[in-house]
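> no sequence on this one, just coordinates:
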């Protein structure tokens, strides 16, 4: 496990942006996002962690439902937001746009990615996209009971090493792995575990040069914009929502809030 000096009050989420997104941060130390493909048991994991301390509503200006809840662990207070189930973050639907913008602009302290252990290869597409946006993530390898029933074996330690983040095997319907998941969330949130996420390295020299050049221009125009390289790549790929956000200045207003919150 990668470690650094423990920093129990070093929440890194973007308070101003989260408030814009309608998140109540009263008496909250850390903000956790929960992402995953549909039908991975994500809601079951969410319910196990938050219990009855949750409520539902819609995202501001959207018809997309949002569930959020809270829990305490080792005397720290966590707000967990269950993002819409999506297969990608490429913003081809409102659900994908909501999930992507929350991770990119809200900068949650930890993003928990719930995957189906019986369909791991299919689920890794979303995992890699999340790791392109954030360096703070935990993989919840759910439905391990189904994987075992189908004689599927997963080398959890190697998977964790390759991805550079904690990987927690779980069977949420049986409440298995939940305590280990809570501990992993705390370790990443406090900085006890420093993630070293796998990044795609197969881009051409020409594309990398274009990303660097555009990223520099974005930094100049939007000094507080997180992850300019990822935003630059989306612009180069023709992401209409990001292009429009640059044109109308929304990207600047979204990213201008003060980052962080005092615990």
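In hand now; what should we look at? The model shown is predicted, which means the values in this text are computed figures rather than measured ones.

> drop to CA atoms for contacts and neighbour counts, all remaining ones
Will do.

> Wasn't residue 77 part of a strand?
Yes. Assessed with DSSP: H, G, I helix; E, B strand; the rest coil, residue 77 lies in a strand.

> which ones are touching it?
Counting by C-alpha atoms under 8 Å, 6 or more residues apart in numbering, residue 77 touches 27, 28, 29, 30, 70, 71.

> what about it, distance to residue 33?
From residue 77 across to residue 33, the span is 14 Å (C-alpha to C-alpha, to the nearest Å).

> One more: residue 115?
Using C-alpha to C-alpha, residue 115 is found at 14 Å from residue 33.

> now residue 244
25 Å.

> repeat for residue 59
For residue 59 relative to residue 33 (C-alpha to C-alpha), the value is 14 Å.

> neighbour-wise, which of those two wins?
The neighbour comparison of residue 59 against residue 33 (other C-alpha atoms under 10 Å) goes to residue 33, with 22 against 15.

> Identify the residues contacting that one.
Residues in contact with residue 33 (C-alpha under 8 Å, 6+ apart) are 80, 81, 82, 83, 103, 108, 110, 111, 112.

> Which ones among those residues lie within strands?
80, 81, 82, 110, 111, 112 (DSSP state E).

> need these in TSV with distance to residue 40 and neighbour count, can you?
What follows is those, written out as TSV (distance: C-alpha to C-alpha, whole Å; neighbours: other C-alpha atoms under 10 Å):
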residue	distance to residue 40	neighbour count
80	17	25
81	16	23
82	13	23
110	19	28
111	16	27
112	13	28
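
> Now for residue 221, how many residues are close by?
Neighbourhood size, residue 221 [other C-alpha under 10 Å]: 14.

> Skipping adjacent residues, who's closest to it in space?
Distance criterion C-alpha to C-alpha, 6 or more residues apart in numbering; nearest residue to residue 221, sequence neighbours excluded, is residue 252 at 7.9 Å.

> ok, second structure coming up, stack it against the first:
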């Protein structure tokens, strides 16, 4: 039985942990992620002869590494490369939730959006067109109510299809002004030579341009750990191009 890793991401109070508990039940425990002070809950769920290992990332409103929780969630998605990042959104407050969604879509193609709290949205008279949202975001969007166990079979099927390569996504990516896009493209090209397809070069370029020192240090450590010492210099050189 093959095991796939699913990272659960979302804002606080979106029902992310409720979904985690609904899927994993008692088959869960807490992991201490190497080098981090934040513990991550993990659990298992079996579906159609496959096993999903869920990692419940800290609830955050952004992934700009302004806190330990944000740094852990961001680094797990980028550097641990889960088979799917399951993004749990609050159907009653989509505008707030979509800020995080757009950041995650910059980081990975392997995303499924989960519209949780659909029962609450219905009570409040809020209608969400999941199909249209999926078209806009370029990834599957699944409406659910985790606490009522509604939509979980559909969600499980979509997870399996994405894990096995049966679903291809075209995630929405933010476009910036012409000058900034030129800078991103130049730095992305340099970083692509260093990281290849291992890490998201465009997203790294954006964060480098924003001066994200924590991310730069983490990337250098990752490159050193993989015995690509010469590429550390390349990363520093790429960073230097952002400080002109």
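The structure has been received and is ready for your questions. As the structure is a prediction and not an experimental result, all values here were calculated from the model.

> How alike are these chains, TM-score-wise?
After superposition, the two chains reach a TM-score (TM-score structural alignment, normalised by the length of the second structure) of 0.88; 228 aligned residues with a C-alpha RMSD of 1.8 Å.

> what residues are up against the residue mapped onto residue 106 of the second structure from the first structure?
Alignment note (TM-score structural alignment): residue 106 of the second structure maps to residue 132 of the first structure. Going by C-alpha under 8 Å, 6+ apart, residue 132 of the first structure touches 199, 200, 230.

> can you tell me the helix or strand for residue 132 of the first structure?
When elements are assigned from DSSP states H and E, residue 132 of the first structure belongs to helix 120-133.

> mind listing the helices for the second structure?
Per DSSP state H, the second structure has helices spanning 16-24, 68-75, 94-107, 118-123, 130-137, 152-163, 178-195, 201-209, 213-225, 229-240. These are given in chain order.

> closest to residue 145 of the second structure out of those?
Minimum separation from residue 145 of the second structure across the helices of the second structure (C-alpha to C-alpha) falls at helix 118-123, 5.6 Å.

> which residue numbers in the first structure go with that closest one?
With TM-score structural alignment as the criterion, helix 118-123 of the second structure aligns to 144-149.

> residues in contact with that stretch?
Applying C-alpha under 8 Å, 6+ apart, the external contacts of stretch 144-149 of the first structure come out as 116, 117, 118, 153, 169, 170, 171.

> ok, 6 Å please
117, 118, 170, 171 (C-alpha atoms under 6 Å, 6 or more residues apart in numbering).

> Now it: buried residues?
Judged by neighbour count (16 or more other C-alpha atoms under 10 Å), stretch 144-149 of the first structure contains these buried residues: 144, 145, 147.

> Save those residues as JSON lines, and put in distance to residue 138 of the first structure too.
Below are those laid out as JSON lines (distance: C-alpha to C-alpha, whole Å):
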{"residue": "144", "distance to residue 138 of the first structure": "16"}
{"residue": "145", "distance to residue 138 of the first structure": "20"}
{"residue": "147", "distance to residue 138 of the first structure": "20"}
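
> Which single one of those residues is nearest to residue 158 of the first structure?
Minimum distance to residue 158 of the first structure across these is 16.2 Å, recorded for residue 144 (C-alpha to C-alpha).

> So for residue 37 of the second structure, which of the helices of the second structure sits nearest?
Nearest to residue 37 of the second structure, of all these, is helix 68-75, at 7.9 Å by C-alpha to C-alpha.

> matching residues in the first structure for that closest one?
The aligned range for helix 68-75 of the second structure in the first structure is 94-101, by TM-score structural alignment.

> Could you list the residues in contact with the matching stretch?
Here stretch 94-101 of the first structure makes contact (C-alpha under 6 Å, 6+ apart) with 83, 84, 86, 89, 91.

> compared with the second structure, how much does that stretch deviate?
Once the two are superposed, stretch 94-101 of the first structure sits an average of 0.7 Å from its aligned residues in the second structure (mean C-alpha distance after the TM-score superposition for the first structure).

> and the gap between residue 199 of the second structure and residue 25 of the second structure?
33 Å.

> between those two, which one's more packed in?
Legend: neighbour count by other C-alpha under 10 Å for residue 199 of the second structure and residue 25, higher for residue 199 (19 against 12).

> and that one, what pairs with it in the first structure?
Checking with TM-score structural alignment, residue 199 of the second structure has residue 226 as its match.
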